[in-house]
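[1] predicted coordinates and the sequence they were generated for:
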Amino acid sequence: MEKICVAVRVRPPVAPETSNVTYWKPEDNRISLHKPLGTPISDHVFDQTCTNASVYELLTREIIHAAVEGFNGTAFAYGQTSSGKTFTMNGSETDPGIIHRAVKDIFEKIQMTTDREFLIRVSYMEIYNEEINDLFAVENQKLQIHESLERGIYVSGLREEIVNSAEQVLKLFESGEVNRHFGETNMNVRSSRSHTIFRMVIESKGKDTHSSSEYSSADAVRVSVLNLVDLAGSERIAKTGAGGVRLKEGKYINKSLMVLGNVINKLSEGARQRGHIPYRDSKLTRILQPALGGNAKTSIICTIAPEEVHIEETKGTLQFASRAKRITNCAQVNEILTDAALLKRQKLEIEELRNKLQGSRA
């Protein structure tokens, strides 16, 4: 069994909060509040000086490479509002975030993989007020979640773009960001008002160097799904000053994050005590179901703010991280046999049966 990789990242204090006392202090894989906490609550703790490059290298790079090899992968940032989740995922011009680094890394990895051919499709969705909207096609709103044996859990009607370069993907990503819901609160000038999922579907098959036919009769197609998720932050109405539309958005955000916390709690209890796991209570957890409890390699970055005013929210985030650290899952390569491969397998089985029949007659 593989453990889901969990990290805590402490953002630097922002200008209006510099007069507040900093209570949380990272130390190795622990974090302290006045005094060190005895048990490590995550696999890594990143302090205020840490860059997105360091987070990516230690926490996400391995998952990205595994996705190219056929493993499902997910990376997402969780935490209170204004704690640095969007910066971790999107970054800046001087310090690109996980999404930008992952996209470039995928295409570099593909270029080095000379024995396989690849097809990459990307999509970008948001969950706003518990409704799924397509950020590549604004007319595609209120999309539904479906499940099938071939595709697993997927969003019906979501636009997918076939891409062949990192530059093309990042251009599409930027166009989708324009359609995302943001708003101003007392806690954040540009607060994310929706959860977003940037998805890359990576298909590959081995190159047939010994046959003139289009497909190798013995090959299988690997299909992996990579989810890069920027969650909206949990928030307290009294601190954000939310009202009207912002208040409604905050309620939906907090509800879906509460369900995510419940799912994490159930998964961390152990196989015998889990019982029902409420994936279907939220569209966020339903979409992320394979990443949390199934066939996927997953990393969770829990972001916190270091100031005194955020103590209670930080405790909740650290509790989430501690529970997530105890979850295990089993990731496997996803392979689908081509029609040619199935035909060859059937021919071999028929030939084997014929030989057995002739042997019994003799």
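    The structure has been received and is ready for your questions. Quick caveat, the model's predicted, so the values are computed rather than measured. Residues are numbered from 1 along each chain as shown.
[2] for the rest of this, base every contact and every neighbour count on C-alpha atoms.
    Will do.
[3] could you check how far residue 210 is from residue 163?
    In this view, residue 210 and residue 163 are 28 Å apart by Cα to Cα, to the nearest Å.
[4] between these two, which one's more packed in?
    Neighbour tally, residue 210 and residue 163, criterion other Cα atoms under 10 Å: the higher count belongs to residue 163, 15 against 7.
[5] measure the more buried one to residue 118 for me?
    Residue 163 sits at a distance of 10 Å from residue 118 (criterion: Cα to Cα).
[6] structure B:
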Amino acid sequence: MSKPFQKSLARRSSETDPVEVFCRVKPIFGELSCIKVLDSKTILVTTPEVNNRGLSSSNSRGIQYTFEHVFDEKCSQKEVFDRVAFPLVEGLISGKNGLLFTYGVSGSGKTFTMNGVPENGGILPRCLDVLFNSISSVQARKFVFKPDGLNGFDVQSNVDAMLDYQKEMRQRTRKTPRKVPSNENLAARIPDVNKVGDVDDDCLYSVFVSHVEIYNNLIYDLLDDCAGDDNRIRNPQSKILREDASHNMFVHSVTEVEITSTEEAFEVFYKGQKRKRMAHTLLNAESSRSHSVFTVRVVRAPLNSSGDEVLQEKNIVSISQLSMVDLAGSERTNRTKNSGQRLREAGNINNSLMTLRTCFELLRENQTSGTSKVIPYRQSRLTHLFKSYFDGEGQVKMIVCVNPKVADYDESIHVLKFAEMSQEIQVVRPNPVRYELGFTPGRRRANINARDENGNCGNDISPDLGIVYSLGPEYPPYQLQRHDDSDMLKSLSNFLQMRLEKKKALSKELTNKELSFRNRLIKMENDNVLVKQEVATIKAALESERRKKSIIDSKLVHLESLNTNLEWKVMEKNEEISTLKNALEEVKAGLNMKVLEKEKEKQLYKQKMLSDKQRAHREIYQKQKEIKAEYKNKMKMKDEKLRLVKEIVANETLATPLQHDSSSSSLENSVHDNPRKGFVPPVSWALASDSPVASENAGPMTRHRRSLSAPNADGMWLDHRPVTGPLPLNTVLQPNIKKRKSVTQLTNVKDLSNPKTSKYCLTTEADVGGEVETRLYKGDIIATNGGGAQVVFNEVETLRQVSPTKTTPLKRRSDEDIAFLVGGPRAADRCKYAVEGHGKRFRR
């Protein structure tokens, strides 16, 4: 071409189209259905009386969902394809990208809708049929378009394409023939005969396909040649995602196979299908354990002006693709009963589908509310791969497959809600690139017609004959009749002169053209030299870039292998973490069981302690009763002794001299004043020198005496002498106690619980009718089981000084009154208990 071609790119379209969502209801036989098709756009989902969790539902009303179109149980595969996928094939041929995926729970018919069976093909085989039916007459020679590894294509000439084809054929003959995986029922397949009518005849088309699966959030190539005899990939390497110059996501280093017919396409498709990961579950006999992505790419390039060869410019090549995705079904573990590897696969499938739902919800929120939230495409390989469709241009369609069985009610509700929400997402309408090359339309058809005509005539005349040079008209019919015919000679001379001048003019023009051609040739030669130098420079730079690219590729392969190893290590660590978590849960459960056992033991111990305490209390009570009975017997014996002593004293009183009548009468009065207290033997007493009574009765009666009941030296006494009372202590009749500890108040329990203290004595003095009376309340200190002490009173001694000069009878007072005057109410109570009981226990 003398001038470079001109191209004009169409402006990016600002118009948007919603995501088209279609619903297909799977037919069921002999089971209850919870989904009913109301019309071509609406379905009704009725809440079952008992859902799959075994809970009765009180909401008996149905929920309606509206879609672009609803296919009922009786619709055929042909109807689904014509309504959903045929427009995508038209857009693919015209240069538009498309995305179609099936979505639903396990066992809802997604794979059947996408693939079908050989005798009743699904969407994918019908797309291939219609595509090759439409472009069969305008297909390019194989290897004219060659992938460049960066999601683009290089254009080769027919000669280079033929050399590559021969090279491939030689490699095939040298290799050991491997069994081509194919479907046994491929011969019974019924092809689709539809075709797209609007196909540009002045372009050549080539078709490339790739087949990958997303398994456990890793991408694997199903067409990789490193397979065994059973067509299973040995040690598959995961692929990475990259972004090309047009910001489109693609799988790096994926195998793209150029196909020229429908049969080749099906051979490639079934090859990948046999390598796809499938497994048996409770919900489906052949359940997909990965997301399958089958991509068809159509490469289109215009022909030259002659219409016989593709233009070699790479930047005018148009590339469009259609991705058909068969999503793995969402499933619940409580229904599938998966474990181990199947449980891990189900978790990754559910996570990727949840990421897809999250991305759709954020897209809708950004478009409806005008927000700019970050969409987490990179959280899943599935959403990251198709990011270009939602952020760029393309047609996006979804087929939601639902199973109307009552057991799938809960899962179907979630699927239908997500599908109905997806219709609110807007995608930019694709607008294919158009080039203005200035070529005549229909040139390819004209070239074919010209070749047909030349072949029918049997010659090789080129339709371009060039310029025809002529010296003039043909010679006139001159005939010389006579030798002197001058007119004829003159006419011939003029004719020859004219031809001679014409010849000179043509010669001059030819010389000028030769000179011009020579100058142009010299200029072209110079330009050629410059171009060669430039080409050499470019080749050197290209070679350097290739070396750099090879280094980068090797580094990339190394890093990919490292990345794969790290991913495997991460997976192993995650498994270890899950194992450790399970072990930790078991340990926690064991600790909880031990805590519960300890609590039970503690309760049992408390009950046992309570029973032991009650038994101890009963034993103590029984011992107290025995001790009481013993002390009562002793007191009876003492009372009997006291009665005898009283009788003896009474007899001795009659025999004493007269000067002792006052003292004897006072002693007798001391006995008769308190008859209920019992008789106390006479004691030796001493009269203090500072006593007022002593001052009044000074004389031979003033002498110090010792109480006859003074304690012996065994043990230590606790001498309790309260400071309250009308008279001070140490006045008259004080006991002589050697080992004692004197206290005025019993506020410290240690005074009683001291192991060295074994006796207790409470001393009180009172003025009774003008006479000084001293009382000694004696008892034994006994330790208690609780760590304290108790006093058991066993003796009361009353000492009274009687004035011999006083004739007025003494006013009788009770022991309780005197104790009240000396020690207060509490002392009176203690005295009452001690005197009345003669040994009753009194606890301090």
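    Okay, I see it. All values reported here derive from a predicted model rather than from experimental measurement.
[7] the nearest residue to residue 780 of structure 2 once chain neighbours are set aside: what's it in contact with?
    Take residue 780 of structure 2 and drop its neighbours on the chain: the residue closest to it by Cα to Cα, 6 or more residues apart in numbering is residue 759, 4.8 Å away. Shown in contact with residue 759 of structure 2 (Cα atoms under 8 Å, 6 or more residues apart in numbering): 715, 716, 717, 718, 778, 779, 780, 781.
[8] those residues: which two are farthest apart?
    For these, the maximum inter-member distance is 13.9 Å, found between 715 and 778 (Cα to Cα).
[9] more crowded one of those two?
    Taking neighbours as other Cα under 10 Å, residue 715 of structure 2 and residue 778 compare with residue 778 leading, 24 against 14.
[10] quick one, what contacts that one?
    Applying Cα under 8 Å, 6+ apart to residue 778 of structure 2 gives the contacts 759, 760, 761, 762, 793, 794, 795, 796, 797.
[11] so the fourth one touches residue 720, yeah?
    Yes: assessed by Cα atoms under 8 Å, residue 762 of structure 2 is found in contact with residue 720 at 4.8 Å.
[12] what is the burial count for the equivalent of residue 177 of structure 1 over in structure 2?
    The alignment partner of residue 177 of structure 1 in structure 2, by TM-score structural alignment, is residue 273. Counted with other Cα under 10 Å, the neighbours of residue 273 of structure 2 add up to 20.
[13] what sits against residue 273 of structure 2?
    By Cα under 8 Å, 6+ apart, the residues touching residue 273 of structure 2 are residue 222.
[14] hmm, back to that, restricted to strands, list the contacts of residue 759 of structure 2.
    716, 717, 718, 778, 779, 780, 781 (DSSP state E).
[15] can I get these in JSON lines with distance to residue 841 of structure 2?
    Listed next are these as JSON lines, based on distance: Cα to Cα, whole Å:
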{"residue": "716", "distance to residue 841 of structure 2": "20"}
{"residue": "717", "distance to residue 841 of structure 2": "18"}
{"residue": "718", "distance to residue 841 of structure 2": "17"}
{"residue": "778", "distance to residue 841 of structure 2": "12"}
{"residue": "779", "distance to residue 841 of structure 2": "9"}
{"residue": "780", "distance to residue 841 of structure 2": "10"}
{"residue": "781", "distance to residue 841 of structure 2": "10"}
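[16] now do the helices in the stretch 151-300 of structure 1.
    166-178, 237-240, 245-267, 283-287, 289-293 (DSSP state H, counting those that start in this stretch).
[17] which one of the ones you listed lies nearest to residue 129 of structure 1?
    If you check each of those against residue 129 of structure 1 by Cα to Cα, helix 245-267 wins as the nearest, at 5.3 Å.
[18] coming back round to it: would you write out the ChimeraX command that picks the buried residues out of the contacts of residue 759 of structure 2?
    Those of the contacts of residue 759 of structure 2 that count as buried under 16 or more other Cα atoms under 10 Å are selected in ChimeraX with:
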select :716,717,718,778,779,780,781
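[19] which one of the contacts of residue 759 of structure 2 is nearest residue 154 of structure 2?
    Nearest to residue 154 of structure 2, judged by Cα to Cα, of the contacts of residue 759 of structure 2 is residue 781 at 117.5 Å.
[20] show me what contacts the closest one?
    Applying Cα under 8 Å, 6+ apart to residue 781 of structure 2 gives the contacts 752, 757, 758, 759, 760, 789, 790, 791, 792.
[21] now do residue 290 of structure 1
    Contact partners of residue 290 of structure 1, counting by Cα under 8 Å, 6+ apart, are 153, 296.
[22] map it onto structure 2.
    By TM-score structural alignment, residue 290 of structure 1 lines up with residue 388 in structure 2.
[23] for residue 132 of structure 1, same thing?
    Here residue 132 of structure 1 is matched to residue 219 in structure 2, going by TM-score structural alignment.
[24] residue 143 of structure 1 too?
    Using TM-score structural alignment, the partner of residue 143 of structure 1 in structure 2 is residue 239.
[25] what residue in structure 2 is paired with residue 238 of structure 1?
    With TM-score structural alignment as the criterion, residue 238 of structure 1 pairs with residue 334.
[26] how about residue 69 of structure 1?
    Taking TM-score structural alignment, residue 69 of structure 1 has residue 94 as its aligned residue in structure 2.
[27] how near is its match to residue 214 of structure 2?
    29 Å.
[28] comparing those two, which residue is more hemmed in?
    More neighbours surround residue 214 than the other of residue 94 of structure 2 and residue 214, with 26 against 20 (other Cα under 10 Å).
[29] so the more buried one, which of the three states?
    Recorded secondary structure, residue 214 of structure 2: strand (DSSP: H, G, I helix; E, B strand; the rest coil).
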